[in-house]
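Colleague: pasting the structure only:
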């Protein structure tokens, strides 16, 4: 049965169902989402309110689970299609704010979380077991898995970056940075990492050696960096197709860099406040940024830079995360996880 046949006779105000990895054109995006409502995922046990309570959102690689970390030490894994808290799993153990969570990109039930308590914990979501932990990481706040799932990077507020393994109780290596380093992203081969800095630059280093990949000129020792922000660069996200690297800064700008020539192709200037997070749809066609100021989430078409839709929100949304296989957008709204795109009528 075709998609058209399945939708025949349905209420015309309902959005058509999309199969996993079925893309939308720019023209169809807004009509599709206009008729959908966001779904809240409330945690009645949450002990801290405010828009910054929810610090991190992460999907597992197949899009069947979404994890959240909060300032009240809560680490919870939700079933996106069953929003009631009884279908979620709380993972207990952190003694400080859970600053970042991320699933192993090669294992749909292996999760890493880091906290201001200086501990990275590795979890098996199926059993709720913490099967490894690494202590003594300082005020850790940034986390990125290598694409092969064998190692990951954790950075702290003293600008020390640790390389961890999910099977080792001690860091494999550490790299002290000379300038404030905010977030880190991997290229899809795992051979390069992108470091955002307080100077507004983005460094491109080799992994795992942490050596500059490019120089300003042949034979020159000066490191080539991306210079696209007038103030601190806070976040970076590589497009799933690998063509663009998106960076966001405290200057409220999202810059899209061509990864072949490392030129800024376009900038997105509709954001209000510092850009705290960036996320692409699974096909790389659309991008959205999160900020802890203003309200609403603007969706931009990656290739044209045109704003094509705005999701209405109650308040600021600093954390955004598109699902890896569908047009499901998870975001924090006044400290509560919400997801839009899930058809609750099917």
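Modeller: That came through, no problem. From a predicted model like this one, the values you see are computed outputs, not experimental measurements.
Colleague: use CA for all of it now, contacts and neighbours both
Modeller: Will do.
Colleague: For residue 6, what is the enclosing helix or strand?
Modeller: Residue 6 belongs to helix 3-7 when assigned by DSSP states H and E.
Colleague: Okay, residue 43 and residue 75: tell me how far apart.
Modeller: 11 Å (C-alpha to C-alpha, to the nearest Å).
Colleague: which of the two has more neighbours?
Modeller: Neighbours per residue (other C-alpha atoms under 10 Å) separate residue 43 from residue 75, with residue 75 holding more: 24 against 16.
Colleague: how about the nearest residue to that one, chain neighbours excluded?
Modeller: Nearest-residue entry for residue 75: residue 69, 4.7 Å, with adjacent residues in sequence omitted and distances by C-alpha to C-alpha, 6 or more residues apart in numbering.
Colleague: A helix includes that neighbour, no?
Modeller: No - read with DSSP: H, G, I helix; E, B strand; the rest coil, residue 69 is strand and lies in no helix.
Colleague: Run a quick neighbour tally on it.
Modeller: There are 26 residues near residue 69, going by other C-alpha under 10 Å.
Colleague: go on, residue 138?
Modeller: By other C-alpha under 10 Å, neighbour count at residue 138 equals 17.
Colleague: Just list the residues touching it, thanks.
Modeller: 116, 117, 118, 119, 156, 157, 158 (C-alpha atoms under 8 Å, 6 or more residues apart in numbering).
Colleague: In addition, the following structure is provided for comparison:
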């Protein structure tokens, strides 16, 4: 029988759906037993008796502590009551502070570093509405258009303009600080507008030309100067052996002159500052002066021994540079026009520019030299003030800064490809920029602190630079051959470029803001034109 009892015990242990009778009492039964003991007899006597029997059958179980035993334990001190102070010591009542006497000083209220506004005017209902606006919108999509308009009208009448209303509204302004108070954090909490110096102003520069004109038979010669724009808005272009005038205002084109010899050609053109006379240099070493209004030649000045490739005016003094390397000054007011000769180059003079104030004359040649001459050289002396040898190629591109009369920009040819800035007073180089391309011409902007350069091999583009950082603003592309010449309109907004691809392209890259600057007068004074017309012989 013993083995049958053992087998029965094993089977009971292996059954998982029967209750364990030999294990410890579960926690919920112990809780029920404790509660029944504290509360007295319960209606559920069967549950109590079963729990009692199960607790007695558990072997090795530690008896639980009853609540009566736990409540009989007296605590060491009564909570909520203060200790009785000993004799000789002052009692301190917790939670109470000392009352200041008559001699005590009232502390000053410190000045706040920043103003924290009162948020009592905050409309949290509006914030909740805006957070749940998407759900409302989904429900409104199921409505008809008429019902949607009706609900929108009702919402606007009841709640006002919910879209533009603010959730947080600060009605109280910050208090004024005491006199003499300085706050180091004032910049962080100020609500002033952003200063104009920190605003990034950008302007639109068209990447395509405003107009394209044909220039057939324009000579592909780096050392010539075949383009000039007068103050009367007349553009002079030398094409082969002829000079044409294009009126930028009306668009009319007329032929001014043509060379008589079959092998002769025009090598340079230059307008007088007043714009009524045009100087023309030719390959037969002549310098002609033409009256544009009358369309007739005023005089023919012959003093050079070879072709005249560069011309520039200084009031009534016309300077001409030749292939022989000499520079002649012509006084157009007198019969004996040749007044001075400058010998500072050993090869052809391809660049010639007077400074805006008339104090300096810059000349660049094919001998890689850049000379700066003083005004006294028009009367006496043949020694330049500065001879600059930093360029490694021919120096044709020359331009004086319009707002700094003593700053000169010069550009080198294919072997140099650099734009250099000079101080004409000292002869020092201020800055050098490698353009990665042949520099053929340079022009300064009259409105912005920028300059534009025309390039030949190998990019054939126009580049706008920021001065004095020389950061590249933009590049204007479109020419299929090197850009040999550039000229600027009298108002300073448009640049015309002439390239070896026989086209003229007009770029409106320096447009003036009409609110900042009024329109300039493009026509000179009539009295000045009449006086110069009488003086020229």
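Modeller: Received the coordinates, thanks. None of these values were measured; they are calculated from a predicted model.
Colleague: TM value for the aligned chains?
Modeller: Once superposed, the chains reach a TM-score of 0.76 (TM-score structural alignment, normalised by the length of structure 1), with 296 aligned residues with a C-alpha RMSD of 2.8 Å.
Colleague: The residue nearest to residue 75 of structure 1 pairs with which position in structure 2?
Modeller: Matched to structure 2 by TM-score structural alignment, residue 69 of structure 1 sits across from residue 238.
Colleague: Looks like residue 488 of structure 2 contacts residue 495 (just checking).
Modeller: Yes - in this structure residue 488 of structure 2 lies within contact range of residue 495 using C-alpha atoms under 8 Å: 4.6 Å.
Colleague: Let me see the contact set for residue 119 of structure 1.
Modeller: Contact partners of residue 119 of structure 1, counting by C-alpha under 8 Å, 6+ apart, are 94, 133, 134, 135, 136, 137, 138, 140.
Colleague: Distance check, the residue lying closest to the fifth one once chain neighbours are set aside against residue 128 of structure 1.
Modeller: Which is residue 136 of structure 1. Take residue 136 of structure 1 and drop its neighbours on the chain: the residue closest to it by C-alpha to C-alpha, 6+ apart is residue 118, 5.3 Å away. Distance, residue 118 of structure 1 to residue 128 of structure 1, by C-alpha to C-alpha: 21 Å.
Colleague: ok, the two, which is more surrounded?
Modeller: residue 118 (20 against 14).
Colleague: And the more buried one? What does it align with in structure 2?
Modeller: By TM-score structural alignment, residue 118 of structure 1 lines up with residue 285.
Colleague: In contact with the counterpart of residue 295 of structure 2 in structure 1, which residues?
Modeller: Using TM-score structural alignment, the equivalent of residue 295 of structure 2 in structure 1 is residue 128. With contact taken as C-alpha under 8 Å, 6+ apart, residue 128 of structure 1 is in contact with 89, 90, 91.
Colleague: Kindly recompute the last result at 6 Å.
Modeller: Residue 128 of structure 1 sits next to no residue when contact means C-alpha atoms under 6 Å, 6 or more residues apart in numbering.
Colleague: can you give me the helices for the stretch 1-150 of structure 1?
Modeller: Per DSSP state H, counting those that start in this stretch, the stretch 1-150 of structure 1 carries helices over the ranges 3-7, 26-34.
Colleague: for these, which one ends up most surrounded?
Modeller: Stretch with highest mean neighbour count among the helices of the stretch 1-150 of structure 1: helix 26-34 (a mean of 15; mean count of other C-alpha atoms under 10 Å).
Colleague: Just put the helices of the stretch 1-150 of structure 1 in JSON lines and tack on distance to residue 103 of structure 1.
Modeller: As requested, these are exported to JSON lines (distance: least, C-alpha to C-alpha, whole Å):
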{"stretch": "helix 3-7", "distance to residue 103 of structure 1": "32"}
{"stretch": "helix 26-34", "distance to residue 103 of structure 1": "27"}
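Colleague: isn't residue 339 of structure 1 right next to residue 41, touching?
Modeller: No - using C-alpha atoms under 6 Å, residue 339 of structure 1 is not in contact with residue 41; the gap is 8.0 Å.
Colleague: Between these two, tell me which one has more neighbours.
Modeller: Each of residue 339 of structure 1 and residue 41 has its neighbours counted (other C-alpha under 10 Å); residue 339 has more, 24 against 19.
Colleague: what residue of structure 2 takes the place of that one?
Modeller: Matched by TM-score structural alignment, residue 339 of structure 1 corresponds to residue 506 in structure 2.
Colleague: need the contact list for residue 117 of structure 1.
Modeller: Residues near residue 117 of structure 1 by C-alpha under 6 Å, 6+ apart: 95, 96.
Colleague: ok, so what distance separates it from residue 135 of structure 1?
Modeller: In terms of C-alpha to C-alpha, residue 117 of structure 1 sits 9 Å off from residue 135 of structure 1.
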